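Engineer: Got a predicted structure here, sequence first:
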Amino acid sequence: MKDNRSVNRILAILELISKNPDGLTLGEIYRELDMPKATAYDFLQTLYKADAIYYKDPFRKTYVIGSKMYAIGSVYTKNSNFITTSAPLLKQFSDEYGCNAFATKRINGDKIVFVHVYQSPQSQIVSHVEVGLIYNSFSDNFVGECYAAFDKKIEGVVRIDESKKKDILNKGYVCELGGELNHVMNIAIPVYNFENRVVGVVAVSRLHTSMEDTQALAKQFKEVGKQISRRLGYLGDIL
């Protein structure tokens, strides 16, 4: 079936606006998307009237995502088995170990979106990650490396160093130091569903203390991944 060009353009506009929380003007949008000005204007006005976008700055007329898109996203959150299954287990783990927790999904083949974020009151770090944040690369972040190592659907498409991939597969998780001072330890693990495929990646971040602590934390976090996968109907073996 042939793609509908207008729908694709509207989705491109919404995706672009979602990546710019300070808002974008009409000129910035049609130039970035290489779209006729009149076409972009018509789409923006339609979206504006539907409350899908609104003016963050009425004087500059900068567009940001509106209440309609939030409502639609909320319905997805409620209906997603992955989110509803993982959220309480991530919260329980984070509160016990003083972590920030995240759940992500792969979209459009080559992007990663954060669909759930939780910061424990016991956490000693602040993670500047919000629901809806999109990563456009698999190679420059620990979550993307986890997908690249475990997700069979992108095997051969996303490049990852073979020795690094082997190490990740052997451990069953990805760990990476982050933060301006490399003071944050990030751990990511895959989650599988009843079709025996990677349905998402969950991750935690915590103040780094030692590699011994990291290995112990990762071992416990892998158990959380197993619980989520089992509840989603996965019957295979997880390292």
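Structural biologist: Cool, got the structure. Residues are numbered from 1 along each chain as shown.

Engineer: contacts and neighbour counts: CA atoms only from here.
Structural biologist: Fine.

Engineer: Against which helices or strands is the longest helix seen in the chain packed?
Structural biologist: Longest helix of the chain, by residue count under DSSP state H: helix 211-231. Judged by 3 or more CA pairs under 8 Å, 6 or more residues apart in numbering; DSSP states H and E, the packing partners of helix 211-231 are helix 81-97, strand 184-192.

Engineer: dropping in the other structure now:
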Amino acid sequence: MVSDNGFVRSVERVAALLELLSQRKSPMRMIEIAQALDLPKSTTHGLLQTLQAKEFVVRDASQRYRLSLRLFSLAATALELVDLPELARPAMEELSGRTGGTCNLAVLDGHDVLYIEKVENRDSVVRLVTHVGTRIPAHVTSLGKVLVGALPEADREQWLAEHVFERMTGHTITDADAFRKDLQEQARRGYALDNQELHSAITGFAAPVRDHTGKVVAALSLAYLGSSTNAAEKKELGAQVVQAAATVSTALSTR
């Protein structure tokens, strides 16, 4: 249900509940939460049961509720992503300067990749159209392949079932089965490849950026104008992207 201000009422209530628990130094009973938020007991019980099932709150032996450590993990990830473009830029500049290509850093946002940093070779006579804040369907980019491939299996299968595989070029993968096979090949190869699937003039290579736990939090890519002419060239560029992404992962985990 949508409230008068246009907000989703259930989401407002969840936010208020989490904020309440974050402000209290000790766990709270359900009735205390209901009274503090002026909510019916049944509504409060449903919110708490859902949040507990999703591991956002924990209920102790005394039937009192507190925030879970999962929220702290999410907050830590958010802080890492704020710093990530700055941490990644030196490795991206080095890779762009060495190869002449454009380096991008992106995260997965639903069914799109969201570009959060870009380094373009200054000597290039051609400029790519992407910029920080650009969103592109994940299936047509090497960045998206890395990020979708890193999802837990159940989430990945749901993503594949729900995604619209729009054709961008004659090389674009246009169905879930073919995309799943491409992800399997990516895992074997060690890096993702966009074989002119977004634009007929661009070949892309990407690798994962991981946090201190090993979780993939972003992807780093090299957009290379023109098609690589042989397998050896592709392998070499892919290896350089993997190394650059590993350098960023190290910087992220040791900051």
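Structural biologist: In hand now; what should we look at? Since this is a predicted model, take the numbers as computed values, not measurements.

Engineer: Please point out which parts of the longest helix of the first structure sit buried.
Structural biologist: Within helix 211-231 of the first structure, the residues that count as buried by 16 or more other CA atoms under 10 Å are 214, 218, 221-222, 224-231.

Engineer: If you compare the directions of that helix and strand 184-192, what angle comes out?
Structural biologist: Orientation check (axes from the mean of the first three to the mean of the last three CA atoms, to 10 degrees): helix 211-231 of the first structure against strand 184-192 gives 20 degrees.

Engineer: which residues touch helix 211-231 of the first structure?
Structural biologist: Outside helix 211-231 of the first structure, the residues that touch it by CA atoms under 8 Å, 6 or more residues apart in numbering are 85-86, 89-90, 93, 172-173, 185, 187, 189-193, 202, 208, 238.

Engineer: Make JSON lines from the buried residues of helix 211-231 of the first structure and add distance to T77 of the first structure to it.
Structural biologist: Formatted as JSON lines, the buried residues of helix 211-231 of the first structure follow (distance: CA to CA, whole Å):
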{"residue": "T214", "distance to T77 of the first structure": "30"}
{"residue": "A218", "distance to T77 of the first structure": "26"}
{"residue": "F221", "distance to T77 of the first structure": "23"}
{"residue": "K222", "distance to T77 of the first structure": "24"}
{"residue": "V224", "distance to T77 of the first structure": "20"}
{"residue": "G225", "distance to T77 of the first structure": "19"}
{"residue": "K226", "distance to T77 of the first structure": "21"}
{"residue": "Q227", "distance to T77 of the first structure": "20"}
{"residue": "I228", "distance to T77 of the first structure": "16"}
{"residue": "S229", "distance to T77 of the first structure": "18"}
{"residue": "R230", "distance to T77 of the first structure": "20"}
{"residue": "R231", "distance to T77 of the first structure": "17"}
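
Engineer: what's the farthest-apart pair in those residues?
Structural biologist: Taking CA to CA, the two most distant members of the buried residues of helix 211-231 of the first structure are T214 and R231; they sit 25.7 Å apart.

Engineer: now the strands for the first structure?
Structural biologist: With DSSP state E as the criterion, the first structure has strands at 53-57, 62-65, 100-107, 111-119, 134-135, 174-178, 184-192, 198-207.

Engineer: From what I see, T203 of the second structure and N195 are in contact.
Structural biologist: Yes - with contact defined as CA atoms under 8 Å, T203 of the second structure counts as touching N195 (5.2 Å).

Engineer: Overlap of the contact sets of these two?
Structural biologist: With CA under 8 Å, 6+ apart as the test, T203 of the second structure and N195 both reach S227.

Engineer: Check the alignment and tell me where A103 of the first structure lands in the second structure.
Structural biologist: In the second structure, the residue matched to A103 of the first structure (TM-score structural alignment) is L105.

Engineer: From A34 of the second structure, how far out is its match?
Structural biologist: For L105 of the second structure, the distance to A34 of the second structure equals 43 Å [CA to CA, to the nearest Å].

Engineer: Looking at those two, which one has more neighbours?
Structural biologist: A count of neighbours by other CA atoms under 10 Å puts L105 above the other of L105 of the second structure and A34, at 28 against 18.

Engineer: Check the burial of the equivalent of H212 of the second structure over in the first structure by counting its neighbours.
Structural biologist: In the first structure, H212 of the second structure lines up with F194, judged by TM-score structural alignment. Neighbourhood size, F194 of the first structure [other CA under 10 Å]: 15.

Engineer: next one: D4 of the second structure
Structural biologist: Neighbour number of D4 of the second structure under other CA under 10 Å is 8.

Engineer: any chance of the strands of the first structure in JSON lines, plus distance to I154 of the first structure?
Structural biologist: Formatted as JSON lines, the strands of the first structure follow (distance: least, CA to CA, whole Å):
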{"stretch": "strand 53-57", "distance to I154 of the first structure": "33"}
{"stretch": "strand 62-65", "distance to I154 of the first structure": "30"}
{"stretch": "strand 100-107", "distance to I154 of the first structure": "10"}
{"stretch": "strand 111-119", "distance to I154 of the first structure": "11"}
{"stretch": "strand 134-135", "distance to I154 of the first structure": "15"}
{"stretch": "strand 174-178", "distance to I154 of the first structure": "17"}
{"stretch": "strand 184-192", "distance to I154 of the first structure": "14"}
{"stretch": "strand 198-207", "distance to I154 of the first structure": "10"}
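
Engineer: Out of these, flag the one nearest K152 of the first structure.
Structural biologist: That would be strand 198-207 among the strands of the first structure, by CA to CA, at 7.7 Å.

Engineer: how big is the angle separating that closest one from helix 81-97?
Structural biologist: Going by the same axes, to 10 degrees, strand 198-207 of the first structure makes 20 degrees with helix 81-97.

Engineer: show me what contacts the alignment partner in the second structure of S205 of the first structure?
Structural biologist: By TM-score structural alignment, S205 of the first structure lines up with A223 in the second structure. Each residue near A223 of the second structure by CA under 8 Å, 6+ apart is listed here: 101-104, 202-205.

Engineer: All good on my end, thank you.
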